[in-house]
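Q: sequence and predicted model, in that order:
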Amino acid sequence: MSKLTHVDTQGNANMVDVEAKMATTRIATAEGFIYVNAATLDEIIHHQNKKGDVITTAKIAGIMAAKQCSNLIPLCHPLMLSKVDVGIDIEPENSRLRVTSMCKLSGKTGVEMEALTAVNVALLTLFDMCKASDPAMRMEGIRVLSKTGGKTGDWTHPNESDAK
């Protein structure tokens, strides 16, 4: 059995010490989907949602969330992100919106959690803004698509191409 990294010798929760790690450029991308009914999708496309600009609000929420990741998830390191990008693509043929995020920094620990947090909060914001017209929305497929940097190097989700 391998040694647990987030538990000290007494079994207590412990933030990993990354001081000895080499700083590298680290990038992570993530995605998730929200499925909506046709009327809600039409409201989004034609900017007719009563709460305002659904897409822009969700993008800003995702960016803000990535910057707050260490305040939300225990034992995450506070990171000095150099770039956060949140994209939202409307896919009417699938009755869904695809949310993507990319987080980047030069540092000693990865940014996968920040990318996932950005996607999740953007999806939650979409849900919140559209729940009056479609309370049956569902969120699915939240995952890391890729990461670069660090001692383990580059990684791409083995099924990265199946979601597009």
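A: Great, that's in hand.
Q: every contact and neighbour count from this point should use C-alpha atoms.
A: Will do.
Q: any idea which helix or strand carries Val99?
A: strand 96-107 (DSSP states H and E).
Q: and that strand, what does it pack against?
A: Contact analysis of strand 96-107 by 3 or more C-alpha pairs under 8 Å, 6 or more residues apart in numbering; DSSP states H and E lists strand 24-35, strand 83-91, helix 112-130 as its packing neighbours.
Q: after the longest one, next one along is what?
A: Under the assignment DSSP H and E, the closest C-terminal helix or strand after helix 112-130 is strand 138-148.
Q: other residues contacting that next one?
A: Contact with strand 138-148 is made by 25-36, 110, 112, 115-116, 119-120, 123, 153-157, 160, as judged by C-alpha atoms under 8 Å, 6 or more residues apart in numbering.
Q: ok, stretch 14-28 next?
A: Applying C-alpha under 8 Å, 6+ apart, the contact partners of stretch 14-28 are 5-8, 75-77, 102-112, 115, 144-150.
Q: buried ones only from those residues, please, as a PyMOL command.
A: The command below creates a PyMOL selection of those among the contacts of stretch 14-28 that count as buried (16 or more other C-alpha atoms under 10 Å):
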select buried, resi 76+77+102+103+104+105+106+107+108+109+110+111+112+115+144+145+146+147+148+149+150
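Q: re earlier: ok, and which of the helices and strands packed on strand 96-107 has the densest surroundings?
A: helix 112-130 (a mean of 25; mean count of other C-alpha atoms under 10 Å).
Q: another one to put next to it:
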Amino acid sequence: MEENLQFTHINEQGEARMVDVSKKEATERTAIAYGEIQMNKEVAAGIKNQTIKKGEVLQVARVAGIMAAKKTFELIPLCHVIALTKCVIDFSWKSDQILSVQCVTKTVGPTGVEMEALTGANIALLTIYDMCKAMDREMNISNVCLLEKSGGKSGHFISRNQEVNE
């Protein structure tokens, strides 16, 4: 027996559409995204000692991630414009050569902020790659995922991928 799947971003004629969220209740919504970048020892030391020639890598990546989260609607065609009330980008060293990023986004509104958190984390990682690529073109971005989201009709979600953050 086949299920009748309803795609929320496709109308009855099969055309792409933005979902109408005007009748949804405005609730506090939060999302946490995560990702990692693995690099060689020289790059890791340069980031830690702030000796990368292009500048202070983590501060530039933090600002880039926040800016990207705010502009998610411009990058992903069917995303809504969301007034973020919070966007925090944090970095931590998972090992000597693996740097992790966590992006927390928050709003009060009728739709979630998962895409904003994922966009912020990804762009922060890509900015690190861009600033350090002259020293290591084999850097590897991985484990990008949504760790958690809360608010809205679907409630609280905690990913099974939570252990990547530990």
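A: Nice, thanks for sending it over. Not measured: the values here are computed from a predicted model.
Q: if we can go back for a sec, mean distance between the strand holding Val99 of the first structure and the second structure after superposition?
A: Here the mean offset of strand 96-107 of the first structure against the second structure after fitting is 0.4 Å, by mean C-alpha distance after the TM-score superposition for the first structure.
Q: got the angle for that strand vs helix 112-130?
A: Using axes from the mean of the first three to the mean of the last three C-alpha atoms, to 10 degrees, the direction of strand 96-107 of the first structure lies 150 degrees away from that of helix 112-130.
Q: next, name the residue at the spatial heart of the second structure.
A: The centroid of the second structure falls nearest to Leu118 when counting by C-alpha atoms, centre = their mean (1.9 Å).
Q: which residues does it contact?
A: Shown in contact with Leu118 of the second structure (C-alpha under 8 Å, 6+ apart): Ile32, Ala33, Tyr34, Ala69, Cys103, Val144, Cys145, Leu146.
Q: let me see the contact set for the residue opposite the first one in the first structure once aligned.
A: So that's Ile32 of the second structure. Matched by TM-score structural alignment, Ile32 of the second structure corresponds to Thr29 in the first structure. Residues near Thr29 of the first structure by C-alpha under 8 Å, 6+ apart: Thr100, Ser101, Met102, Cys103, Glu112, Ala115, Leu116, Val144, Leu145, Ser146, Lys147.
Q: change it to 6 Å
A: Ser101, Met102, Ala115, Val144, Leu145, Ser146 (C-alpha atoms under 6 Å, 6 or more residues apart in numbering).
Q: from Asp89 of the first structure, how far off is Leu97 of the first structure?
A: 6 Å (C-alpha to C-alpha, to the nearest Å).
Q: equivalent analysis for Leu4 of the first structure, please.
A: 39 Å.
Q: among the helices and strands packed on strand 96-107 of the first structure, which comes closest to His47 of the first structure?
A: Nearest to His47 of the first structure among those is helix 112-130 (11.7 Å), distances taken as C-alpha to C-alpha.
Q: whereabouts in the second structure does that closest one align?
A: Counting by TM-score structural alignment, helix 112-130 of the first structure sits on residues 114-132 of the second structure.
Q: quick one on the thing from earlier: Gln59 of the second structure: which of the contacts of Leu118 of the second structure is nearest?
A: Cys103 (13.8 Å).
Q: and the closest one? What does it align with in the first structure?
A: With TM-score structural alignment as the criterion, Cys103 of the second structure matches Ser101.
Q: contacts only, for its match.
A: Per C-alpha under 6 Å, 6+ apart, neighbours of Ser101 of the first structure: Thr29, Ala30, Asp85, Val86, Ala115.
Q: tell me who's in contact with the closest residue in space to the first one that isn't next to it in sequence.
A: Spelled out, that is Thr29 of the first structure. Nearest residue to Thr29 of the first structure, sequence neighbours excluded (C-alpha to C-alpha, 6 or more residues apart in numbering): Met102, at 4.4 Å. The contact partners of Met102 of the first structure, by C-alpha under 6 Å, 6+ apart, come to Ala28, Thr29, Val84, Asp85, Ala115.
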